[in-house]
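Student: okay, here's the prediction I keep looking at, along with the sequence it came from:
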Amino acid sequence: MTAATTRPPAHVALPDAEQARHALRMRELIYGHLRSRALCAMAELGLADALAERPLPAAELADRAGADPALLTRLLHALAAFGALRATSGQSGSSGSSGSSGSSGSSGPSGEAVQAGRPGEFFELTPLGAALRTDAPASALPTALLVARAVAPAWERLTESVRTGRPGFPEAFGEDFFSRLGADPALRSVFDRSQETGLALELAAVLDAVDFSGALTVVDVGGGDAALLTGLLAAHPELRGVLVDLAEALEPAARRLAGTGLGARCELVAGDFFAPLPPGADRYLLRHILHDWDDDACRALLRNCRAAMGPEARLVVVDHLAGADPAGGDRWGAVMDLYMMSLFGGGRERTREEVTGLLHEAGFGTVRVTRLAAGAGVFEARPGDGRPAGGGPR
């Protein structure tokens, strides 16, 4: 094992302009964890919702969040530097008085007065920061809460994961990710909400990529709280749905279907998706499922879908694509792949060719691939002999 070293050189080497630029950029990347933690703190403190109607001074935000005024002010200035907030000299855009001057102080560690915001200073949301509001379309709030409460500790173990081949999540929590969700209803709710808001970035494109028109039956395999299935049923009134997932996922799915008035058009089936699936449907869906598993498990799951399908049925796989934009660095695919590495043993993002290869090995023929702007790919496959039969990417 190669150990890192910090042995100093014999003399300080001064960088040229390009080396200095790269050295500063590298430090920015290294300290990026603090930026993430600041945004997660913004989410946990409810700052975006507190600022939804009008700008507020730091002292009032601290009172609402139950936070130390001076330290919250420093966090607010950092969030402004990151583009999530904007510091103003007055109540621009305000609908009324805040009821606070914004100049309240607190005592620091040495007992001296510490200013909680500059006199007359208010903070307001930017369009970027508004993405953390509870009611924002495709809100990032549940994702920030999921990261803060469950995912970040697994990320902290990335070096050890690379060395040992074991994901960080079980090491941090003593159980695997899905067992943790099953034992913690509050965390399960945050996870489901994060999945739902992520779906908002993909649903229209998925509906454009795949033909769901007509009196079809769709089986959503591992469909969670039915966010995807309700979107499909709402868009296509003739469609009928079947959701297959573990028992603990079905209660929130039933609530969602009842709340949307779509319960009569959907059957909920408790089960492991490695067990036999409801046969004879027209479409089988796997949205962000394969990237949780290693290749052997993916082949088993795909063959299980294949066994349930008739010759005219179609399988639809939605997953993030690795290597989709090599020229642009494929940053999103790389980040999501590290995410999978931290949570699941064998889980990873795959290239278009790797997913297509798994489909062919599991007995699927024609594969059509549509790349989505949000970084995912939609794979549409039919039962076949496992050999490609046309239908390239579009």
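Tutor: Happy to help now that I have it.
Student: hey, let's count contacts and neighbours off CA atoms from now on
Tutor: Fine.
Student: tally of neighbours for the closest residue to Thr351 other than its chain neighbours?
Tutor: Nearest-residue entry for Thr351: Ala322, 4.6 Å, with adjacent residues in sequence omitted and distances by CA to CA, 6 or more residues apart in numbering. Ala322 has 25 neighbours, counted by other CA atoms under 10 Å.
Student: can you pull the contacts of Ala322?
Tutor: Neighbouring residues of Ala322 by CA atoms under 8 Å, 6 or more residues apart in numbering: Asp330, Gly333, Ala334, Asp337, Glu349, Arg350, Thr351, Arg352.
Student: just confirm Ser107 contacts Val114, I think it does.
Tutor: Yes - taking CA atoms under 8 Å as the definition, Ser107 is a contact partner of Val114 at 5.7 Å.
Student: which strands or helices does whichever helix or strand Ala254 is part of pack on?
Tutor: When elements are assigned from DSSP states H and E, Ala254 belongs to helix 247-260. Helix 247-260 makes packing contacts with helix 227-235, strand 266-270 when contacts are defined by 3 or more CA pairs under 8 Å, 6 or more residues apart in numbering; DSSP states H and E.
Student: quick one: buried residues of that helix?
Tutor: Glu248, Ala249, Leu250, Pro252, Ala253, Ala254, Arg256, Leu257 (16 or more other CA atoms under 10 Å).
Student: for comparison:
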Amino acid sequence: MIDPMAAANLYRLAFGFIPAQMIHAAVRLRIPDLIAGRTLTAGELAERTATHAPALRRLLRGLASIGVLEEHDDGFRLAPAGEPLRSDVPGSVRPMLMPYFHETMWASWGRLTDCVRSGQPSVETVTGGSVFDLFAADPELGAEFHAAMAVSGGAEAQALARSYDFGDVRTVVDLGGGNGALLAGILGHHPHLRGILVDTPVGVAGAPDTLTAAGVADRCDIVAEDFFASVPDGGDRYVIKSVLHDWEDERCVTLLGNCRRVMSDTARVLIVEVVAPPVVDATTDPFLTVSDLNLMVLTHGRERTDEEFTELLRAAGLELTGIGAPLGFSGYRVIEARTAAGPAQ
């Protein structure tokens, strides 16, 4: 006999795409911004969003049923749980959600079964190219992706700046740092540091504003180049956050090898990523497996275990020196490595 509670739970999981799309529509229509601090009727919101009032009311009631909004006699209000969806509040999750609400992302996840069968990212079946080709071809989506990475970078920057000893460090090179949010956080916490930010031209487009706003622009150089081809020399710490998990082993070894070739004996690589456990069970943070599947759908990369990171480092002529504690709720950790004995690979 099937357990009715187990069946009900599976229904909720299987139809989880519906609440996700409800939140997607609310964010795209900027509903959380429009009703922040006020109560509006469905008709009033329809005028402001150029939508069909009866259809919008049904969406609003759906959002109320999952706790994002509250429905009252005089209209709808933003619930506390919906506050992080506003675009104008510190800690907003909106930038992190936007690129993953894009129709191509939804279509790619719709081909998950094909991805499992072939072992190839389903985004390539949908678009004919890599997800990074997609970001380059669609400037708006590319900007949303880099904005999402900036949110992630900012969230871990303070934790990394506080937990890692930068006392003897002079120059930090951030490889793949996008708009510089992570590097700005580190430099802001340690006035003696200088920084070098390296990413694609699209990636660093917003960096001058970010670094200026943080008051560290005069201590940071911006380099728009392909770090798979080369990386700047002279760094004491080479920070690589949320980059290696996007790529297959060979490309990771290339990037790490580029670092190895320019590192001094005292320099270190700091990989900032989630470290997957060797065995997953009911106590494992679901974020890890969801992130790993998202990488499978969109990239040739994956979340890696400590043993897999060790193997990457060894292949690049580096050796692991330690793995730090998680940096906040995200589970990111600092994986430190130094040059190994012997010639660079």
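Tutor: Yep, that arrived. Predicted, not measured: the structure shown is a model, and the values here were computed from it.
Student: put one on top of the other, what's the TM-score?
Tutor: Superposed pair, TM-score by TM-score structural alignment, normalised by the length of the second structure: 0.91. Supporting alignment: 338 aligned residues with a CA RMSD of 2.0 Å.
Student: alignment lookup: the residue nearest to Thr351 of the first structure to the second structure.
Tutor: The alignment partner of Ala322 of the first structure in the second structure, by TM-score structural alignment, is Ala276.
Student: same question, Arg157 of the first structure
Tutor: In the second structure, Arg157 of the first structure lines up with Arg111, judged by TM-score structural alignment.
Student: quick one, what contacts the residue nearest to that match when sequence neighbours are not counted?
Tutor: In space, and not counting its chain neighbours, Arg111 of the second structure is closest to Ser122: 6.0 Å by CA to CA, 6+ apart. Residues counted as contacts of Ser122 of the second structure (CA under 8 Å, 6+ apart) are Ser108, Trp109, Arg111, Leu112, Asp114, Cys115, Val297, Leu298.
Student: can I assume Arg265 of the first structure is in contact with Gly241?
Tutor: Yes - the pair Arg265 of the first structure / Gly241 is scored as a contact, 6.2 Å apart, by CA under 8 Å.
Student: common neighbours of the two, please.
Tutor: Here Arg265 of the first structure and Gly241 have Leu233 as joint contacts, going by CA under 8 Å, 6+ apart.
Student: quick one: contacts for the most centrally placed residue in the first structure?
Tutor: For the first structure, the residue nearest the mean C-alpha position is Thr143 (5.5 Å; CA atoms, centre = their mean). By CA under 8 Å, 6+ apart, the contact set of Thr143 of the first structure is Val190, Phe191, Ser194.
Student: hmm, try it at 10 Å
Tutor: 40, 43, 132, 149, 151, 190-195, 197-198 (CA atoms under 10 Å, 6 or more residues apart in numbering).
Student: map it across to the second structure for me.
Tutor: So, by TM-score structural alignment, Thr143 of the first structure is matched to Met96.
Student: host element of its match?
Tutor: helix 94-97.
Student: average gap between that helix and the first structure?
Tutor: Aligned to the first structure and superposed, helix 94-97 of the second structure gives a mean residue distance of 1.9 Å (mean CA distance after the TM-score superposition for the first structure).
Student: right, and the helix or strand after that helix?
Tutor: helix 103-109.
Student: other SSEs contacting that following helix?
Tutor: For helix 103-109 of the second structure, the packing partners by 3 or more CA pairs under 10 Å, 6 or more residues apart in numbering; DSSP states H and E come out as helix 112-118, helix 122-127, helix 131-137, helix 286-298.
Student: Glu156 of the second structure: which of those is closest?
Tutor: Smallest distance to Glu156 of the second structure across those (CA to CA): 15.9 Å, for helix 286-298.
Student: which secondary structure elements does that closest one sit against?
Tutor: helix 103-109, helix 112-118, helix 122-127, helix 131-137, strand 268-276.
Student: got the contact list for Glu70 of the second structure?
Tutor: Residues near Glu70 of the second structure by CA under 10 Å, 6+ apart: Thr39, Leu60, Arg61, Leu63, Ala64, Phe76, Arg77, Leu78, Ala79, Pro80, Gly82.
Student: one step back: what's the closest of the contacts of Ala322 of the first structure to Ala138 of the first structure?
Tutor: Gly333 (19.2 Å).
Student: number of residues surrounding the residue mapped onto that closest one from the second structure?
Tutor: By TM-score structural alignment, Gly333 of the first structure lines up with Leu288 in the second structure. By the measure other CA under 10 Å, the count of residues near Leu288 of the second structure is 18.
Student: Leu288 of the second structure - nearest residue in space that isn't next to it in sequence?
Tutor: Excluding its sequence neighbours, the residue lying closest to Leu288 of the second structure (CA to CA, 6+ apart) is Ala276, at 7.0 Å.
Student: same thing with Gly119 of the second structure?
Tutor: Closest to Gly119 of the second structure by CA to CA, 6+ apart is Met296, at 8.0 Å.
Student: for that neighbour, give me its contacts.
Tutor: Contact analysis of Met296 of the second structure by CA under 10 Å, 6+ apart lists 109, 112, 115-116, 119-123, 245-246, 290, 302-303.
Student: neighbour-wise, which one of those residues leads?
Tutor: Using other CA under 10 Å as the neighbour test, those are led by Ser122, with 28 neighbours.
Student: gap between it and Ala7 of the second structure?
Tutor: 29 Å (CA to CA, to the nearest Å).
Student: that older thread, now do the helix holding Ala254 of the first structure against helix 227-235, angle only.
Tutor: 30 degrees (axes from the mean of the first three to the mean of the last three CA atoms, to 10 degrees).
Student: give me the contact list for helix 247-260 of the first structure.
Tutor: 181-183, 185, 188-189, 192, 222-227, 229-231, 233-234, 243-245, 261-272.
Student: got a quick PyMOL command for the buried subset of the residues you listed?
Tutor: To isolate the buried ones among the contacts of helix 247-260 of the first structure in PyMOL, judged by 16+ other CA under 10 Å, type:
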select buried, resi 181+188+189+192+222+223+224+225+226+227+229+230+231+233+243+244+245+262+263+265+266+268+269+271
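Student: coming back round to it: distance to Val131 of the second structure added to the contacts of Met296 of the second structure, as CSV?
Tutor: Below are the contacts of Met296 of the second structure laid out as CSV (distance: CA to CA, whole Å):
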residue, distance to Val131 of the second structure
Trp109, 13
Leu112, 15
Cys115, 14
Val116, 17
Gly119, 16
Gln120, 12
Pro121, 9
Ser122, 10
Val123, 7
His245, 14
Asp246, 10
Val290, 18
Arg302, 14
Glu303, 17
